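> Build me a model:
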Amino acid sequence: QNLHKQFGEHHAVQGISFTISCGQVLGFIGANGAGKTTTMRLMATLDTPTEGSINVCGFDVIQFPRQVRDKIGWMPDSYGRYALTTVADYLDFYTRAYGYRRAERMARLEDVMAFTDLALLARQDLDTLSKGQAQRVCLARMLLHDPEVLIMDEPAAGLDPKARVEFKHLVRLLAADGKAIFISSHILSELEDMCDTILFIDQGKIAHHGSTEVLKRQDDTTTTVHIKVAADPERLREWIELSPDITRIESTTHGCRASLTSALPGDVAAILRRMIQDGLPVVDFHQEEQKLEDAFIAMLEKLETSS
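Next up, the predicted model:
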């Protein structure tokens, strides 16, 4: 709440406020130096805020740091791999550090390794793992003490497509189990499918907090459509040139991409209706969904213009 962090004259975080609920996945986006890492370190009790407060599961991070650490799981973007250490030994070390007794330790290891699909890798050395396998080990370590809040720093970076799909599935399972999940990432397309809410930070301030759909509709004054006709596409191009509310962007094999001056559903439908009435044999007419990356870039450009 109203979180500030200052390093000398540099204000890394400037008055940001947000809430993560149980079962929610929040994606945290921002350019390098925007304040992402500082915010996560504050949440994890690794730094102290200059001003404002952070409450995790009812505990203030300044007054009750030990209780907060019991409630959170931290997954860094990379972790130290110890030579000649197997996956099972690595995770067992951390269960011992958390104070589990033998029976509890074995049960917890079995549960976590089953969830992260590491059972077949139990006797494999850490330094022989692929990037995707290593990330699953890091995730397993974070889950050993069954935390309620999960903080992940660039967890999908460097993963191949298959590993990303598997990781995304695990995140959704954790959310369904009631975990509050905070994910920092530059892979916007991955967050679009994984997260319920997106939080953009720019120069230490929140630039957007809401769903990805809301962000993509922020500049919803025009829309782009793909049109295909079962005829000479030149007829379509000539028709567009005579229509003031539609502009051809580029030609395609049997049609074109075009920009409409209105994004209102009724106006878009009216254009399609006119095309059919004018005898154009339209076989495909669909709106192009704006990509999250494009919306993010447009938002940053708008912020730079206004600053």
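> C-alpha from now on. contacts and neighbour counts both.
Will do.
> show me where the stretch 1-150 of the chain has helices.
Remark: helices assigned in the stretch 1-150 of the chain by DSSP state H, counting those that start in this stretch are 36-43, 65-71, 87-97, 102-115, 131-143.
> Would you mind finding the most buried of the ones you listed?
Most buried of those, by mean neighbour count (mean count of other C-alpha atoms under 10 Å): helix 131-143, with a mean of 22.
> Packing partners of it?
strand 72-75, helix 87-97, helix 102-115, helix 161-176 (3 or more C-alpha pairs under 8 Å, 6 or more residues apart in numbering; DSSP states H and E).
> could you check the angle helix 161-176 makes with that helix?
Inter-element angle recorded for helix 131-143 and helix 161-176: 20 degrees (by axes from the mean of the first three to the mean of the last three C-alpha atoms, to 10 degrees).
> On the three-state scheme, the most centrally placed residue in the chain is what?
The residue lying closest to the centre of the chain (C-alpha atoms, centre = their mean) is residue 191, at 2.7 Å. Classification of residue 191 using DSSP: H, G, I helix; E, B strand; the rest coil returns helix.
> Columns distance to residue 57 on top of the helices of the stretch 1-150 of the chain, output as TSV?
Shown next, in TSV, are those (distance: least, C-alpha to C-alpha, whole Å):
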stretch	distance to residue 57
helix 36-43	12
helix 65-71	7
helix 87-97	22
helix 102-115	23
helix 131-143	17
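> Tell me which of the helices and strands packed on helix 131-143 sits nearest to residue 20.
Ranking these by proximity to residue 20 (C-alpha to C-alpha) places helix 161-176 first, at 11.5 Å.
> what's the spacing between that closest one and its chain's center?
When C-alpha coordinates are averaged (C-alpha atoms, centre = their mean, to the nearest Å), helix 161-176 and its chain have centres 12 Å apart.
> Tell me the helix or strand right after it.
The element immediately downstream of helix 161-176 (helix or strand, assigned by DSSP states H and E) is strand 180-184.
> Proceed likewise with the subsequent sequence, for comparison:
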Amino acid sequence: MIETVNLTKKYGAFTALDDLNLTVSEGTVFGFVGQNGAGKSTTFQILATLMAPTYGTAYINGLEVTKDPEKVRRVIGYMPDFFGVYDQFKASEYLDFYGSSYGLSQRERSEVIPQLLELVNLSHKHDSYVDLLSRGMKQRLCLARSLIHDPKVLILDEPASGLDPRARIEMREILKELKTMGKTIIISSHILPELAEMCDEIGVIDHGKLIATGSVSDIQEQLQQQKEIVVTVSRELEKSVRFFEDDPDVINVQKGPNGTIQFGYKGSDEKQQVLLKKAVLDDIPLLSFRPIEKNLEDVFMEITKEVEKA
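Take a look at the predicted model:
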């Protein structure tokens, strides 16, 4: 449904998007994760036909975005990270304006607008002026605007940005409902736990480069280059430290309080089991041997730091 091929955007010597190759299948909710300036909005503006790439191309529903922009706009709904609303309109008038812009008849608009307001939980605000709505309500109204022509694909750039916790939950529930309706959704955010909960797949982008893609569990496995392990011994702390330092897959051994030792481990799970058995055979007085669980956000911060150093 969405495909980019060597998609690149340069501004003079600065590369905002660097050889992006991405595929999003039909009916998938794809989360695009990255810090500010990573290349998310650049990618979305190209997909929305608002910006031309320096080279490379992108396809949506089989249409090349640079060659068939008008046709592409009929199948996408785009919600930018910064958007304008017409404050002098009432909520229903705002949607009516955009419906007419897409060529919907008066009858079609009168049918779809109440449905969209109900979908985004704004039926009770249909007669309210846009400038009197809260930020969360404006965000939901703009999401309804992007749905006015019933697009197959939704391109949502930071739709939960600046929302309070309750408004974030409301937005997440709406996106779940859109998923059940069969929409293909690509959504960007730097709020990793929320994307992990609602998305089928995630792509991590940093400095214009796509550094990992896959399911949440796949992403953790791809990004986490080494495990962090904590060992607790009952005695002979120095001997135990030397034992682990001698293993070629162990790095950065550090002593902690109460007989704890923490280190990075580059080996496989099978090698980890061998190390544990060897420790027992060498009379290392182990009380515990456990990996430190890292969430997606912890791992993301580690890998982006490594990219910055490269």
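> show me where the stretch 151-300 of structure 1 has strands.
Residue ranges of the strands in the stretch 151-300 of structure 1, as given by DSSP state E, counting those that start in this stretch, are 180-184, 197-202, 205-210, 223-229, 246-252, 255-260, 282-287.
> Out of those strands, indicate the one that is most buried.
Most buried of the strands of the stretch 151-300 of structure 1 by mean neighbour count (mean count of other C-alpha under 10 Å) is strand 180-184; its value is a mean of 24.
> Which part of structure 2 matches that one?
Taken onto structure 2 by TM-score structural alignment, strand 180-184 of structure 1 occupies residues 184-188 there.
> can you redo the strands of the stretch 151-300 of structure 1 as JSON lines with distance to residue 78 of structure 1?
Listed next are the strands of the stretch 151-300 of structure 1 as JSON lines, based on distance: least, C-alpha to C-alpha, whole Å:
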{"stretch": "strand 180-184", "distance to residue 78 of structure 1": "13"}
{"stretch": "strand 197-202", "distance to residue 78 of structure 1": "22"}
{"stretch": "strand 205-210", "distance to residue 78 of structure 1": "26"}
{"stretch": "strand 223-229", "distance to residue 78 of structure 1": "40"}
{"stretch": "strand 246-252", "distance to residue 78 of structure 1": "43"}
{"stretch": "strand 255-260", "distance to residue 78 of structure 1": "42"}
{"stretch": "strand 282-287", "distance to residue 78 of structure 1": "40"}
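> Of all the ones you listed, which one is nearest residue 52 of structure 1?
Checking those against residue 52 of structure 1 by C-alpha to C-alpha gives strand 205-210 as the closest, at 13.8 Å.
> Which secondary structure elements does the closest one sit against?
Contact analysis of strand 205-210 of structure 1 by 3+ C-alpha pairs under 8 Å, 6+ apart lists strand 10-16, strand 197-202 as its packing neighbours.
> In TSV: these, plus distance to residue 186 of structure 1.
Listed next are these as TSV, based on distance: least, C-alpha to C-alpha, whole Å:
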stretch	distance to residue 186 of structure 1
strand 10-16	19
strand 197-202	11
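> Of those, which is nearest residue 242 of structure 1?
strand 197-202 (41.1 Å).
> chain center to the closest one: distance?
Worked out by C-alpha atoms, centre = their mean, strand 197-202 of structure 1 lies 9 Å from the chain centre.
> What's the match for residue 122 of structure 1 in structure 2?
Under the alignment (TM-score structural alignment), residue 122 of structure 1 pairs with residue 126 of structure 2.
> Number of residues surrounding that match?
18 (other C-alpha atoms under 10 Å).
> returning to that earlier point: which of the strands of the stretch 151-300 of structure 1 sits closest to residue 139 of structure 1?
Residue 139 of structure 1 sits nearest to strand 180-184 of all the strands of the stretch 151-300 of structure 1, at 12.3 Å, using C-alpha to C-alpha.
> residues in contact with the residue nearest to the centre of structure 1?
Residue 191 of structure 1 is in contact with 27, 185, counting by C-alpha atoms under 8 Å, 6 or more residues apart in numbering.
> Residue 29 of structure 2 now?
Going by C-alpha under 8 Å, 6+ apart, residue 29 of structure 2 touches 179, 184-187, 198-201.
> can you put the residues you listed in CSV and add distance to residue 153 of structure 2?
Putting the contacts of residue 29 of structure 2 into CSV (distance: C-alpha to C-alpha, whole Å) gives the following:
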residue, distance to residue 153 of structure 2
179, 11
184, 5
185, 6
186, 8
187, 11
198, 16
199, 15
200, 15
201, 16
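> Looking at the residues you listed, spot the one nearest residue 119 of structure 2.
When the contacts of residue 29 of structure 2 are compared for distance to residue 119 of structure 2 (C-alpha to C-alpha), residue 179 wins out at 12.6 Å.
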